[in-house]
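Q: next come a sequence and a model predicted from it.
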Amino acid sequence: MRDHPTSVLMFAAGFGTRMRPLTADMPKPMVPVGGRPLIDHALALAKGVASGPIVANLHYKPQMLVDHLMPQGVATIIEAPDILETGGGLRNALPLLGQGPVYTMNTDAIWAGPNPLAALASAWRPDVMDGLLMLIQPDLAKGYAGQGDFTLHDDGTLSRGAGMIYGGVQIIKTDMLHDIQETAFSLNLLWDLMLADRTLHGLAYTGRWCDVGHPGGIAQAETLLAAHDV
């Protein structure tokens, strides 16, 4: 079994509740940001690292995403009748992703700086890591008003708590997914197992990041993109 990721799962199944009313007629990943659908920004990053399949899981208004992604070589898997959340969605997509660790990425963020997936690949150590999360310092984040998700320790391990923001991009081993009984579940369940074993690690991103999970994030993301392109 390979121990370095080659395939990418893009999470695109959510209802886009925080993005209403823009998501009344389209799924959130199709909302335009900087002149192109939000998911295309994520796809460009995925194509920068993937030598294996790129997969998107879908649920809400899926046909628009199928029509958009399939011509770009992205495999799609529709969760029906119910949404499976991040953990269940990843497990459901494993037949398309293959064995071994995978990249996963949320599709509602804009990154300005190095490709975060490539940065994770450079830091990935499968002998001591079961998961590696890309984290954002609050002063480098836009569109986020929380207290952070994790504390990053000097040895790269993580604990729950205020401090660093999870940016929605990771490398993760998938073996333990099969030990979880629920059909629909969050990847937080898997992270908790890794935290207990001290095999969940983090990496601080060196660029800037914007959460585009709500309408106000669009203008902030476009400003960030414009500054990054100068």
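A: Yep, that arrived. Everything numeric in this text was worked out from a predicted model, so none of it was measured.

Q: please count neighbours and contacts with C-alpha atoms only from this point.
A: Noted.

Q: and the residue nearest the centre of the protein?
A: Nearest to the geometric centre of the chain sits M105, at 1.9 Å (Cα atoms, centre = their mean).

Q: next, the one to line up against it:
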Amino acid sequence: MTRPRAAMIFAAGFGTRMGDVTRHTPKPMLPLRGRPMIDHTIGILKEAGLTRIVANTHHLHDRIAPHLEASGVVISREDPQILETGGGLKAALPLLGPGPVMTANSDAIWIGRNPAATLIKAWKADMNALLLVSPAAGARGDFGLNGGRLERRGDYVYTGLQIIRTDRLDEIGDEVFSLNRYWDLLAEDGGLHGVVYDGVFCEAGDAAGLAKAERLLSNV
């Protein structure tokens, strides 16, 4: 089994759901329990043994790049345009190297067992992608699970962390595209898998989510 050694953190977005606060501060740099939100993600990845961490940047690059570099994170700068998640991953491949990689959303917070370690333990060589999912709380989910394989629409939400093979990204010719398009491609031969996280997941993508994450982490 080839486990991932490299990870990509998506940190290029504009953070518009946060409102005015992200006009001058990149969302991944907003404080959470006294340190930048992205530091929680970096810590989880390093703890799980990911030896090379890359983050893409675009919005307010100069206000996040020095912090990332000081943390040992390699930067994939998207300029002049933002490339979305799929395009961002594709552009970062020269920095990530060959083989499967882990990707993480910088506004995802996990409380409990190390989520990256959970994915690594469940990863198998015949998978195209393995997504960490959590039961949808009172809302329609992103995926259903059928024998470990993911199907569109169901009772689970994507928690922002996955292991994914990158060797078919060139089959999408566009420069700017979402990972959703790549997932659809990888799912064609049943290679899209999921594992349920046994801890608590919180998306801190807006002010309410960030406040919820602050409350949850205060009890840890």
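A: Received, thanks. These numbers come from a predicted model, not from an experiment.

Q: where does the TM-score land?
A: Put the two chains on top of each other and the TM-score (TM-score structural alignment, normalised by the length of structure 2) is 0.97; 220 aligned residues with a Cα RMSD of 1.2 Å.

Q: how would you label the residue nearest to the centre of structure 1: helix, strand or coil?
A: Look at M105 of structure 1: counting by DSSP: H, G, I helix; E, B strand; the rest coil, its state is strand.

Q: hang on, it packs against M134?
A: No. With contact defined as Cα atoms under 8 Å, M105 of structure 1 does not reach M134; the gap is 10.0 Å.

Q: what residues are shared contacts of these two?
A: Common neighbours of M105 of structure 1 and M134, counting by Cα atoms under 8 Å, 6 or more residues apart in numbering, are 168-170.

Q: of those, just say which sits nearest to L120 of structure 1.
A: Ranked by distance to L120 of structure 1 (Cα to Cα), the shared contacts of M105 and M134 of structure 1 are led by Q170 at 7.2 Å.

Q: so that closest one belongs to a strand, correct?
A: Yes. Counting by three-state DSSP, one finds Q170 of structure 1 located in a strand.

Q: list the contacts of the alignment partner in structure 2 of it.
A: Matched to structure 2 by TM-score structural alignment, Q170 of structure 1 sits across from Q162. Q162 of structure 2 makes contact with 102-104, 119, 129-132 under the criterion Cα under 8 Å, 6+ apart.

Q: let's see that with 7 Å instead.
A: Residues in contact with Q162 of structure 2, defined by Cα atoms under 7 Å, 6 or more residues apart in numbering, are 102-104, 130-132.

Q: could you see which of the residues you listed carry over to structure 1?
A: Retained in structure 1 (both residues aligned by TM-score structural alignment, their matches' Cα atoms under 7 Å) from those: 102-104, 130-132.

Q: closest to L89 of structure 2 out of those?
A: T103 (8.4 Å).

Q: where along structure 2 do the helices fall?
A: 37-47, 61-70, 84-91, 93-96, 115-122, 179-187, 207-218 (DSSP state H).

Q: how about a markdown table for those, with mean neighbour count added?
A: Below are the helices of structure 2 laid out as a markdown table (neighbours: other Cα atoms under 10 Å):
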| stretch | mean neighbour count |
| --- | --- |
| helix 37-47 | 19 |
| helix 61-70 | 15 |
| helix 84-91 | 22 |
| helix 93-96 | 17 |
| helix 115-122 | 18 |
| helix 179-187 | 16 |
| helix 207-218 | 16 |
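
Q: and the ones you listed as TSV, adding distance to R23 of structure 2?
A: Shown next, in TSV, are these (distance: least, Cα to Cα, whole Å):
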stretch	distance to R23 of structure 2
helix 37-47	16
helix 61-70	11
helix 84-91	19
helix 93-96	29
helix 115-122	31
helix 179-187	26
helix 207-218	14
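
Q: tell me which of these lies nearest to P31 of structure 2.
A: Nearest to P31 of structure 2 among the helices of structure 2 is helix 37-47; the distance by Cα to Cα comes to 5.7 Å.
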